[in-house]
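Undergrad: one predicted model, sequence on top.
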Amino acid sequence: MERAERIRHSNSLAVAAHQGRKNNFNLLRVAAAAAVLVSHCYPIAYGPAAVEPLSNLLGITLGHLAVLIFFIISGFFVSQSFARSAGLTDFVAARVLRLYPALIVVSLVTIAVIGPITTQLPIEAYFSESSTFFYLPRSLSLKWLQDGLPGVFLANPFPVAVNGSLWTLFYEVVCYAGAATVAAYIRDSTRRASFCFVAIAAGYLALSLLDFHYGLSGRSSALRNFQDLVPAFVAGMIFFHYRKLITLRWTYCLMLGVPVLVLSQTALFQSAFLVFLSYVVFLIGFNAFPFLHSYNQVGDYSYGTYVYAFPIQQAVASVLPGISPFGLFCVAAPIVAGLSVASWHLVEEPALRSRVYLRARLGRPRMQVESGA
């Protein structure tokens, strides 16, 4: 009995989460960002109607699957970040420093480099248009994004759109606020956690029923996006707040796969798949392939890959008209990789390190924030 308890304890999510950098989440995130790049190669090369990978098999694209993985991971680590922060200001600073420095730089690169190279307008006309200068503040707003720049990508198969990946950032930030609110209420209480997540599930079910009856998501893309992304983030939050009760084992993963197969042709498939996907993400992230842990010493290139991929792919499609999805990937991927590496080492990592000075002003944090937060 004691041996069984030791095995269960050693495989628990709570123990795994306290192993610092001994995880695969940097690698998982960069793989997900690369999957978004691969998925976007099809509409950027062939147009918005192009069939993307996995869309026929799972009913979602490879890119959407990757975004779900991002939100699952983020739900866990943002909840952890709040629990280990020195306070609300420290938590908000961490989120701002993770999100905005790279976003500012990629927006400026898009305006000042990609735009002038690819625009059909004379350079003077391009820089005289007000929309050129509105692009940066609209991007930083996250909500009121500007699709295009003057004369840029007008002849592309996927026309106008300059950075079609940024739309998810608004929902990510909304989820950050939700995670902080939930974590502040729960405060390590299992009873409060149960009440909170039951209430969230009930609210989501009520919203889904209203949507089914009145077709609300058909009239509101924002509502549809919330319905798609928030459950993944909440799944990550649940794994964090119940980490002491969750055991990571491959046999459990196989058991969770059975409902996915059984419900594959029903309305419950997406819910079953999300539970399975979440478990797989944390099993791989925390409890599998320890020889890959050394990747964490390299850096976290996922965010740079995510924000640079779309404009670079559009630029390649503009310069090389008629390029295939495979050719687009081969040309764009090395450029994006180089930019993401530069973004991490020159922009993102220095910005995150500046948080140390803010923490010194706020006082000693309750616990050191680990990799992934």
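TA: Done, it's in. Numbering: from 1, shown residues only.

Undergrad: only C-alpha atoms from now on, for both contacts and neighbour counts.
TA: OK.

Undergrad: tell me who's in contact with Q227.
TA: Neighbour list for Q227: Y204 [criterion: Cα atoms under 8 Å, 6 or more residues apart in numbering].

Undergrad: can I assume it sits in a helix?
TA: Yes. Under DSSP: H, G, I helix; E, B strand; the rest coil, Q227 sits within a helix.

Undergrad: second structure follows, compare the two:
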Amino acid sequence: MIRLFLAILVVYEHTAPLGGYKVNLDLFRKSIGAWAVYIFFGISGYLITASSFSNSVPQYLIKRIARIFTAYLAIQFVTAFIFGPLVTLLNGDSIAKLWETPVTPIGYFWGNYLLAIKSWRIGSTLSTNPYPKAWNGSTWTIWNEFLCYIIIVIVVSLIIKYKKIYIPIMAFLWLGLSFLSSRLPELIKAGGNSLIDVKLFIPLFSVFMAGSLLYSLKNTCGLIYSVESFH
């Protein structure tokens, strides 16, 4: 229910350009939608770390890939081959012209099927839309979340034999990421646009690691959370 509520907050903020209203709910210079994404990643860090400890690496990867790609590819397919042509017709254009544009439905789907978004639009389907920049703008977080999944299983696999130092290592990684996150403006300025993905990823991975660290401390803190639905 918590993650559903967070998702609703993100949807609320993302629909502002379409609905013609403004979201004036900022906290510490971050919008309510941004905070919802951060909290979502923190919860995911807790749950995914639990899953990585409870499954073998192959089982973990199969479950994570199936969970991410099934819904993601379905969304991209429906967007490319149903919504794209439908909007083209509603705009009074011929579907045949859609296949002559720089980004066709196939190009959109093929460019995005590996999670990292390369094509945000399909032809000129969004030309009359209040927000013409992207069909599925919020999907940029999916690639970052999947990277978190991969990194955490590597970390857990490497140090699972050394449980006594697991928590200090996780704490060190989290503190390091938090420091990098605070220095991002300087890093971006020094590195130019080449670090734009890092700019997006490090803050998200920092809160993901915070959730992972919280799971590591759960026995000490007396926290109990059922992860049966993720097994």
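TA: That came in fine, so what should we check first? Just so it is clear, the model here is predicted, and its values are computed rather than measured.

Undergrad: please report how far F170 of structure 1 lies from L145 of structure 1.
TA: As judged by Cα to Cα, to the nearest Å, F170 of structure 1 and L145 of structure 1 stand 10 Å apart.

Undergrad: typed the wrong thing, it's L274 of structure 1
TA: 29 Å.

Undergrad: cool, and L216 of structure 1?
TA: Here the distance between L216 of structure 1 and L145 of structure 1 works out to 22 Å (Cα to Cα).

Undergrad: same question, A202 of structure 1
TA: For A202 of structure 1, the distance to L145 of structure 1 - Cα to Cα - is 32 Å.

Undergrad: which one of the two is surrounded by more residues?
TA: Ranked by neighbour count (other Cα atoms under 10 Å), A202 of structure 1 and L145 place L145 first, with 19 against 12.

Undergrad: could you find the counterpart of the more buried one in structure 2?
TA: When structure 2 is aligned by TM-score structural alignment, L145 of structure 1 is paired with K118.

Undergrad: next: D90 of structure 1.
TA: Residue correspondence to structure 2 (TM-score structural alignment): D90 of structure 1 is matched to Q59.

Undergrad: what do you get for A32 of structure 1?
TA: In structure 2, the residue matched to A32 of structure 1 (TM-score structural alignment) is L6.

Undergrad: find the helix or strand that its match is a member of.
TA: helix 2-14 (DSSP states H and E).

Undergrad: now that helix on structure 1. Mean distance?
TA: On superposition with structure 1, the mean distance recorded for helix 2-14 of structure 2 (mean Cα distance after the TM-score superposition for structure 1) is 1.0 Å.

Undergrad: now do the buried residues in the helix or strand that comes right after that helix.
TA: Following helix 2-14 of structure 2 in sequence order, the next helix or strand is helix 16-19 (DSSP H and E). Within helix 16-19 of structure 2, no residue is scored as buried using 16 or more other Cα atoms under 10 Å.

Undergrad: what range in structure 1 matches helix 16-19 of structure 2?
TA: Going by TM-score structural alignment, helix 16-19 of structure 2 sits over residues 42-45 in structure 1.

Undergrad: got it, and stretch 201-221 of structure 2?
TA: Counting by TM-score structural alignment, stretch 201-221 of structure 2 corresponds to residues 226-246.

Undergrad: can you give me the strands for structure 2?
TA: Along structure 2, the segments classed as strands by DSSP state E run 26-27, 30-31.

Undergrad: ok now the last one, how far from the chain's centre?
TA: Distance, stretch centre to chain centre, for strand 30-31 of structure 2: 17 Å (Cα atoms, centre = their mean, to the nearest Å).

Undergrad: for the first one, same thing?
TA: Taking the mean C-alpha point of strand 26-27 of structure 2 and that of its whole chain, the gap between them comes to 21 Å (Cα atoms, centre = their mean).

Undergrad: just give me the match in structure 1 for L175 of structure 2.
TA: Under the alignment (TM-score structural alignment), L175 of structure 2 maps onto A201 of structure 1.

Undergrad: if I look at its match, how far off is F212 of structure 1?
TA: Applying Cα to Cα, the value for A201 of structure 1 to F212 of structure 1 is 16 Å.

Undergrad: what is the neighbour count of P259 of structure 1?
TA: A count of nearby residues for P259 of structure 1, using other Cα under 10 Å, gives 17.

Undergrad: actually S54 of structure 2, not the one I wrote
TA: Here the number of neighbours of S54 of structure 2 (other Cα under 10 Å) works out to 15.

Undergrad: gap between it and G222 of structure 2?
TA: Note on S54 of structure 2: its distance to G222 of structure 2, by Cα to Cα, is 19 Å.

Undergrad: still on that earlier bit, ok, how many other residues are close to the match of D90 of structure 1?
TA: 14.

Undergrad: structure 1: which residue goes with I142 of structure 2?
TA: Using TM-score structural alignment, the partner of I142 of structure 2 in structure 1 is L169.

Undergrad: hang on, I meant F81 of structure 2
TA: In structure 1, F81 of structure 2 lands on A112 (TM-score structural alignment).

Undergrad: of the strands of structure 2, flag the one that's most buried.
TA: strand 30-31 (a mean of 12; mean count of other Cα atoms under 10 Å).
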